[in-house]
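[1] sequence plus the predicted model coming up.
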Amino acid sequence: MVLLLSKTLRFLQICRLNGKCPATSRAPPLWGATQRLYASSPIDMSFELFEGQTSDPSQAPLITMHGLFGSKQNWRGISKALVQRTNRKIYTVDARNHGESPHTSSHNSPDMSGDVRRFLETRAHPRACLMGHSMGGRTMMYFAHKYPEMTERLIVVDISPIRVPRTTGEMQRIFDAMVNISLPPELPLSEGRKLAKQQLLAATDSNETVEFIMLNLRKDPQTGAFSWACNAQLLREFLPRFHDYRSHFASLPPYKGPTTFICGTRSPYMKREDWPQILEMFPNAEIHWLDAHHLVHFDQPQQFISIVSEFLNRPLSAS
């Protein structure tokens, strides 16, 4: 699926919002052929922790997961703002096969939900508020259905549990270009970026999409080898299975906890006509429509922060 990324780099502006600097935990760097593959068992996700002066450790924390090609860094500005408006700890995580988290041999919502459960259990958090964008939203929706006792409330950002746009063909071409990219190790990072952009633009005419993907380009300071932070090879293999998402819910009851969807009116990832079916899966859900593309939180950051803050601060009895 081609992300609608017309304002992708606005996260640099969002990151200027006031807030404390995050604590960070990361997996070892992954470079080219040296990266280690893990089985489908749960992995330890890289994360950043945001805390404010009013953060209450007795409150369920907020766990935020990004979308395809994203990372925890994309949520720094939003998280700093939310810390100032809520009394919760906020964790942003790198999903498996993204950012600084380990690369694995599988990539699907059930396995990624297992990573979230491991994350909470490792930190002795019996419950959490969950927020996910796109791919991350699908992970968090599945987690809420699978582990309702561990989910206090759920925020889904511009993704539907019913269907997705039929644009996987272009995404396949983009992944092919990423996997087959050729960058001589003697090139400096700036020149490598230029060459990589040229090769990716042969697969898509969306410069914004390419700019977002380029945030994943890495260069080993010792060997000079270029690599992607995201596991492009594995993600390409699992791309066709994205349409099988609803099959994961076949044996699971609805999630009846407080749920809010925040969607863009100019994004194809949520259809208004699907709302009745979504309410069958999330009977205590509400939806907010913002004048935005797929990256709702980048296009309309202040409105997004206000909606999320109000939802997180809302007493459970009033949800």
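    Right, received. Where do you want to start? Numbering: from 1, shown residues only.

[2] okay, CA-based contacts and neighbour counts for the rest of this
    Noted.

[3] quick one: the helices in this structure?
    11-14, 76-85, 109-122, 135-146, 168-179, 189-201, 207-214, 232-238, 275-281, 296-299, 301-313 (DSSP state H).

[4] below is structure B, check it against A:
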Amino acid sequence: MQLYSKVIGEGKPFIILHGFLGMGDNWKTLGKEFSEKGFQVHLVDQRNHGRSPHTDEFSYELMAEDIKEYCEEKNLKDIILLGHSMGGKTAMKVATKYPDLIHNLIVVDIAPKYYEPHHQTILEGLTMLQDAELNSRGLADEKLEEYISEWGVRQFLLKNLYWKEKGKLALRMNLDILKEKVESVGKALEESDTFEKDTLFLSGGNSNYIRKEDRELIKSHFPKSNLVTIKDAGHWVHAEKPDDFFQIIMAFIDKFS
């Protein structure tokens, strides 16, 4: 599968994987910052998201294969791989399946455990948008507010809108399949999946995605991992505390470069 990506800069390859219902474009600002430190940053849209192909199949096994094929197609080796939330699960799967591909792994606010589906309200709101006749982003935001009160979350989701034709907005993601496969998004890493290289787990202090009791599980899969918590940040830690986030990641990369 030929994934869509935006590539910024030149240097050591650095792939960033977005979360559920997101797209590579969400990482444009931080991607530019990393590129200015001598990295070739690849902001990748995962399957059924953004501008990448729509398919009826959706699993972490397949998404890991997608990244491996992407690296082969672009001739990328010894990569730094960063993933947030669902992208973090994909990144973990890539690292455990294709360890020779990875130099460093960075996982943002997700653990290798099972998560129950918890996006129902968001998916209902997006379904409403998909079925509505939308001729402005303001109208879309107004309608979505009936489901989602947080302005920041709405803006994140509304990035998926594009002009399908004159006067008509549509959603880029393959919403029907993502709704159908939502159980797969929370899937745990296989018990036997391990990665022996240096790994950074980053969590938001106000987020409940990584709990204290998850540390042992993280170490069992990633024995050379370190967990750093950024205070006063939620699940979108990179958007809420971008300076802290950037500095912690650069310190990690510099240490193991």
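    Perfect, I can see it now. Since this is a predicted model, take the numbers as computed values, not measurements.

[5] about what we covered before: can you redo the helices of structure 1 as CSV with distance to Trp289 of structure 1 and mean neighbour count?
    Converted to CSV, the helices of structure 1 look like this (distance: least, CA to CA, whole Å; neighbours: other CA atoms under 10 Å):
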stretch, distance to Trp289 of structure 1, mean neighbour count
helix 11-14, 20, 16
helix 76-85, 18, 24
helix 109-122, 25, 19
helix 135-146, 16, 25
helix 168-179, 25, 18
helix 189-201, 31, 17
helix 207-214, 23, 18
helix 232-238, 30, 17
helix 275-281, 12, 15
helix 296-299, 9, 25
helix 301-313, 10, 17
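
[6] so can I have a markdown table of those helices showing distance to Pro221 of structure 1?
    Below are those laid out as a markdown table (distance: least, CA to CA, whole Å):
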| stretch | distance to Pro221 of structure 1 |
| --- | --- |
| helix 11-14 | 25 |
| helix 76-85 | 25 |
| helix 109-122 | 30 |
| helix 135-146 | 30 |
| helix 168-179 | 21 |
| helix 189-201 | 10 |
| helix 207-214 | 18 |
| helix 232-238 | 21 |
| helix 275-281 | 47 |
| helix 296-299 | 31 |
| helix 301-313 | 35 |
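
[7] which of the ones you listed sits closest to Leu252 of structure 1?
    The closest approach between Leu252 of structure 1 and any of the helices of structure 1, judged by CA to CA, belongs to helix 135-146 at 6.3 Å.

[8] compared with structure 2, how much does the closest one deviate?
    Superposing on structure 2 and averaging over aligned pairs (mean CA distance after the TM-score superposition for structure 1), helix 135-146 of structure 1 comes out at 0.5 Å.

[9] matching residues in structure 2 for that helix?
    Equivalent residues of helix 135-146 of structure 1 are located at 86-97 in structure 2, counting by TM-score structural alignment.

[10] now what about the matching stretch, what contacts it?
    Stretch 86-97 of structure 2 has contacts (CA atoms under 8 Å, 6 or more residues apart in numbering) with 17-20, 60-61, 63-65, 67-68, 81-83, 101-102, 105-112, 185-186, 189, 193-195.

[11] now swap in stretch 194-204 of structure 1 and tell me
    170, 173-174, 177-178, 181-183, 207, 210-211, 214.

[12] what two of these are the furthest from one another?
    Put simply, by CA to CA the two of the contacts of stretch 194-204 of structure 1 set farthest apart are Glu170 and Leu183, 22.4 Å from each other.

[13] contacting residues around the aligned partner of Val237 of structure 2 in structure 1?
    Under the alignment (TM-score structural alignment), Val237 of structure 2 pairs with Val296 in structure 1. Contacts here follow CA under 8 Å, 6+ apart; on that basis Val296 of structure 1 touches 157-158, 262-264, 290, 304.

[14] need those in a markdown table with distance to Glu191 of structure 1, can you?
    As requested, those are exported to a markdown table (distance: CA to CA, whole Å):
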| residue | distance to Glu191 of structure 1 |
| --- | --- |
| Val157 | 35 |
| Asp158 | 35 |
| Ile262 | 38 |
| Cys263 | 37 |
| Gly264 | 35 |
| Leu290 | 38 |
| Phe304 | 36 |
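
[15] list the contacts of the spatially most central residue of structure 2.
    Among the residues of structure 2, the one closest to the centroid is His18, at 2.2 Å (CA atoms, centre = their mean). Counting by CA under 8 Å, 6+ apart, His18 of structure 2 makes contact with 24, 26-27, 44-46, 83-87.

[16] try it again at 10 Å.
    Each residue near His18 of structure 2 by CA atoms under 10 Å, 6 or more residues apart in numbering is listed here: 24-27, 43-46, 49, 82-88, 90, 108.

[17] weed out the non-buried ones from those residues.
    By the neighbour-count criterion of 16 or more other CA atoms under 10 Å, the contacts of His18 of structure 2 include these buried positions: 24-27, 43-46, 49, 82-88, 90, 108.
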